[in-house]
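A.B. asks: following is a predicted model, sequence given first.
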Amino acid sequence: MTDPQVEPPLGGRDRLRELLDAVTDASNSGVSDMARSSHASEFHFSREVRRLTGESPAALRRRVMLERAAWRLQRGEAVSAVASDEGWSSAEVFSRAFRRTYGLPPSQAADVHFRLPAPNGLHFHPPQSLWLDSSPTAGVDDADAPDVSRLLVAHDLDDTAQLLAQAAQLTPQQWVAEVAPGQTVLEWDGPEPSVGAVLGALVWTKEVWLATIAGEDFPPRSSTQPAFVAAEALAAHHDEIAKRWGAMVSEYSAAGRLGDTVIDALCDPPESFQLYGIVAHVLTYSAHRRELARAMLAGHGIAARRGDPLEWMRGT
């Protein structure tokens, strides 16, 4: 039997969240009520919950409610109030269920951990939330564990591409219009007063660091300056740079070499930079520039998505 899998939401709709809301809603007294509130037949609701979580709706609800009850008891709440709120018919019935599950009576709730064994990593999370373990059986060295740095790199590249796509709606005059005179992010990059200048700097920064790491010649700035390149051409150039940047980070990360140091003789005087510091530097100022570009586009009447990694992960 395969382990139950909790699937990511598609198209911005978090179906798992909808199902869990139905399961844990105190007003739903049975599976038929749960199914009705999630707009599904009882058969399909039960099958979908079991497919996604590895538990029946009733078993999942009972376990989560017991976890919440144990947590509330640990906070000093009365057994009768907890039993009533969590859907048991009486304090006596609740006490028997609690003892059978935890091995101790409710009066000794302080001696138990409120989390119970779960086939899916789904648990009650105080005060009114749920927690989903990424992998109930995985160890800390799991090679497939989520990597926040890879997430941030991928999000940065994708969000930049989206901003460039939106910028293609600007007129040539708007692309170079100095809507923020004197705006400077980093003094050695010079002023970035226009949408084109900010987006150009986003691309050029990665291009410069790629050249430094690869030992290549310093790239020409004209390939990313708004006076010489339109939004569409910059977007195409970004596609190339993004592939190289993502590949570089992945390769050095996989080889365990992000701690390597490059001594940049192009600086005066020469400076040394560790690769993970370079990546952090780029991500920090990319995030800042993306927000500048978003605000400047809005000033031109061009809407762009908010750039929130959480929304990006949901596909919204």
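C.D. replies: Looks like it arrived, so ask away. Worth saying up front: this structure is predicted, and the values here are computed from it rather than measured.

A.B. asks: switch to C-alpha atoms for all contacts and neighbour counts from now on
C.D. replies: OK.

A.B. asks: what helix or strand is the spatially most distant residue from the centre of the chain located in?
C.D. replies: When distances are taken from the C-alpha mean of the chain, residue 92 lies farthest, 43.4 Å away, according to Cα atoms, centre = their mean. When elements are assigned from DSSP states H and E, residue 92 belongs to helix 91-102.

A.B. asks: and that helix, what does it pack against?
C.D. replies: Taking 3 or more Cα pairs under 8 Å, 6 or more residues apart in numbering; DSSP states H and E as the contact definition, the neighbouring helices and strands of helix 91-102 are helix 79-85.

A.B. asks: which positions in the helix it packs on come out as buried?
C.D. replies: Burial within helix 79-85, assessed by neighbour count using 16 or more other Cα atoms under 10 Å, is assigned to 79, 82, 83.

A.B. asks: residue 214: which of those is nearest?
C.D. replies: Each of the buried residues of helix 79-85 was scored against residue 214 by Cα to Cα, and residue 82 proved nearest at 63.1 Å.

A.B. asks: what about the strands in this protein?
C.D. replies: Assigned by DSSP state E, the strands in the chain fall at 122-125, 129-132, 261-264, 271-274.

A.B. asks: got the buried residues for the second one?
C.D. replies: Counting neighbours by 16+ other Cα under 10 Å, one finds that the buried residues in strand 129-132 are residue 130.

A.B. asks: which of the strands of the chain sits most buried?
C.D. replies: Highest mean neighbour count of the strands of the chain: strand 122-125, a mean of 20 (counted as mean count of other Cα atoms under 10 Å).

A.B. asks: and that one, how far from the chain's centre?
C.D. replies: A distance of 19 Å separates the C-alpha centroid of strand 122-125 from that of its chain, computed with Cα atoms, centre = their mean, to the nearest Å.

A.B. asks: show me what it is packed against.
C.D. replies: Judged by 3+ Cα pairs under 8 Å, 6+ apart, the packing partners of strand 122-125 are helix 57-74, strand 129-132.

A.B. asks: most packed of the ones you listed?
C.D. replies: Across the helices and strands packed on strand 122-125, averaging neighbours per residue (mean count of other Cα under 10 Å) puts helix 57-74 on top, at a mean of 21.

A.B. asks: still on that earlier bit, can you redo the strands of the chain as TSV with distance to residue 102?
C.D. replies: Below are the strands of the chain laid out as TSV (distance: least, Cα to Cα, whole Å):
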stretch	distance to residue 102
strand 122-125	15
strand 129-132	20
strand 261-264	53
strand 271-274	51
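
A.B. asks: among those strands, which is nearest residue 176?
C.D. replies: With distances scored as Cα to Cα, the stretch of the strands of the chain nearest to residue 176 is strand 261-264 (31.9 Å).

A.B. asks: before we go on, here's another structure to hold up against the first:
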Amino acid sequence: MAEHGRDRLRGLLDAVLAGTDSAAGEDRRRLDDMASDAASSPYHFSRLFSRATGEPPVAMRRRVLLERAAWQLARGTSVTDAAWLAGYGSLEGFSRAFTRAFGRPPSSPATGSHWLPAPNGIHFHPPMSLWVRAEEQVMDPLAEQMVAHDLDDTRVLLEVAKGLTVEEFQAVREPDLTVLSWDGPEESIGAVLDHQVASKEVWLAAIEGLDLPVRDDAPDAASLLERHDALASRWLATIRDIDRRGAWNDRLIDALCDPPESFVISSVIAHVLTYAAHRRLLVRRMLTTAGCEVDQGDPITWLRSQRGETP
């Protein structure tokens, strides 16, 4: 892989990580910039890099900068400074990305390694080097993408629903609609979104051995968004932990059921994702009837945005 006496992979990594050793925040380095440094077209550069590392260049840069931010936070750097150094234009954007990646907010005490799952074993190593870990075990990318897309897409819908009046939010739009018989009717935008959030809250309680969460009889979109944000990082961290332990075929004896029932963990996650996808499509249809503009929620489009790609 030598090119002009240099290791080709090293050259590609240099192009991706150029500028990360500086203190010049507001990093907006794009694929075009990386390709230019590597004397390549964006398409050719992205294809070469992804083939060599198993990870798109923009996604790797974002991940390594988040790993560096976690290391900095553990050593006393403020959340604001860490966000700025990682190239985020807003504290909210950084906090959301960090929480989604590490399963905890950046303001919480550091736990475990600052490394994130990587398909290639390439990680941030202080002060600004890379470490390549051999034979790293990572969560299946399809499972990771499905879980992350569900969380992100639900949040998008809740943000749109915040623009509705209370009457619009609670209006009956699908008379007699029932998604699951034991959940009761879900005839309004509010009812469907409430069940969307509550489903994960209930299963998290069962997995973590906690009491059933107390639910508001008529929650508004803002309170549902707060509940969603509070559970999202826990849900992702729980699934990553299940994967790390190889516990997909373990059984959960759910004492919250009457009588108690036994569930295979993998079937629980599949159940939640299946009905979450169904409810997201229902909410989109209802939001459209309420006059809201909403995208299609296509995971292809979502994944492209996560990787910094353009259609």
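C.D. replies: Happy to help now that I have it. Remember, predicted model here, so these are calculated numbers, not experimental data.

A.B. asks: related to what we said a few turns ago, and the helix holding residue 92 of structure 1, which stretch of structure 2?
C.D. replies: For helix 91-102 of structure 1, there is no aligned range in structure 2, judged by TM-score structural alignment.

A.B. asks: which parts of that helix are buried?
C.D. replies: Applying a neighbour-count criterion of 16+ other Cα under 10 Å, one finds 91, 94, 95, 97, 98, 102 buried in helix 91-102 of structure 1.

A.B. asks: what about the first one, distance to residue 101 of structure 1?
C.D. replies: Using Cα to Cα, to the nearest Å, residue 91 of structure 1 is found at 15 Å from residue 101 of structure 1.

A.B. asks: leaving out chain neighbours, which residue sits closest to the spatially most central residue of structure 2?
C.D. replies: Closest to where the C-alpha atoms of structure 2 average out (Cα atoms, centre = their mean) is residue 148, at 3.7 Å. Counting by Cα to Cα, 6 or more residues apart in numbering, residue 236 is the residue found nearest to residue 148 of structure 2 once chain neighbours are left out, at 7.4 Å.

A.B. asks: ok, the residue mapped onto the one you found from structure 1 - how many residues close by?
C.D. replies: Structural alignment (TM-score structural alignment) places residue 236 of structure 2 against residue 246 in structure 1. The local packing count at residue 246 of structure 1 equals 14, with neighbours defined by other Cα atoms under 10 Å.

A.B. asks: ok, residue 246 of structure 1 touching residue 151?
C.D. replies: No - checked against Cα atoms under 8 Å, the pair residue 246 of structure 1 and residue 151 is beyond contact range at 10.8 Å.

A.B. asks: what separation do you get for the aligned residue in structure 2 for residue 158 of structure 1 and residue 39 of structure 2?
C.D. replies: Residue 158 of structure 1 maps onto residue 152 in structure 2, with residues paired by TM-score structural alignment. Counting by Cα to Cα, the gap between residue 152 of structure 2 and residue 39 of structure 2 amounts to 35 Å.

A.B. asks: quick one, which of those two is more surrounded?
C.D. replies: A count of neighbours by other Cα under 10 Å puts residue 152 above the other of residue 152 of structure 2 and residue 39, at 16 against 11.

A.B. asks: structure 2: which residue goes with residue 197 of structure 1?
C.D. replies: The pairwise alignment with structure 2 assigns residue 197 of structure 1 to residue 191, based on TM-score structural alignment.

A.B. asks: apart from its chain neighbours, what residue comes closest to that match?
C.D. replies: The spatially closest residue to residue 191 of structure 2, leaving aside those adjacent along the chain, is residue 170, at 7.4 Å (Cα to Cα, 6+ apart).

A.B. asks: now do the helices in the stretch 151-300 of structure 2.
C.D. replies: Taking DSSP state H, counting those that start in this stretch as the test, the helices found in the stretch 151-300 of structure 2 are 166-170, 189-208, 221-244, 265-289, 299-306.

A.B. asks: in structure 1, what range does the longest one match?
C.D. replies: Helix 265-289 of structure 2 corresponds to residues 275-299 in structure 1, going by TM-score structural alignment.

A.B. asks: how far off centre is that stretch?
C.D. replies: For stretch 275-299 of structure 1, the gap between its own C-alpha mean and the chain's C-alpha mean amounts to 17 Å (Cα atoms, centre = their mean).

A.B. asks: try stretch 205-212 of structure 2
C.D. replies: Offset of stretch 205-212 of structure 2 from its chain centre (Cα atoms, centre = their mean): 22 Å.

A.B. asks: structure 1: matching residues for that one?
C.D. replies: Counting by TM-score structural alignment, stretch 205-212 of structure 2 falls onto residues 211-218 of structure 1.

A.B. asks: endpoint to endpoint, that stretch covers what distance?
C.D. replies: Taking Cα to Cα as the measure, stretch 211-218 of structure 1 stretches 6 Å from start to finish.

A.B. asks: what residues does it touch?
C.D. replies: The set of residues that contact stretch 211-218 of structure 1 without belonging to it, under Cα atoms under 8 Å, 6 or more residues apart in numbering, is 208, 219, 262, 264.

A.B. asks: which residues touch the second one?
C.D. replies: Residues touching residue 219 of structure 1, when contacts are defined by Cα under 8 Å, 6+ apart, comprise 207, 208, 211.

A.B. asks: for those residues, which ones persist in structure 2?
C.D. replies: Retained in structure 2 (both residues aligned by TM-score structural alignment, their matches' Cα atoms under 8 Å) from the contacts of residue 219 of structure 1: 207, 208, 211.

A.B. asks: can I get the residues you listed in JSON lines including neighbour count and distance to residue 70 of structure 1?
C.D. replies: Shown next, in JSON lines, are these (neighbours: other Cα atoms under 10 Å; distance: Cα to Cα, whole Å):
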{"residue": "207", "neighbour count": "23", "distance to residue 70 of structure 1": "55"}
{"residue": "208", "neighbour count": "17", "distance to residue 70 of structure 1": "56"}
{"residue": "211", "neighbour count": "13", "distance to residue 70 of structure 1": "58"}
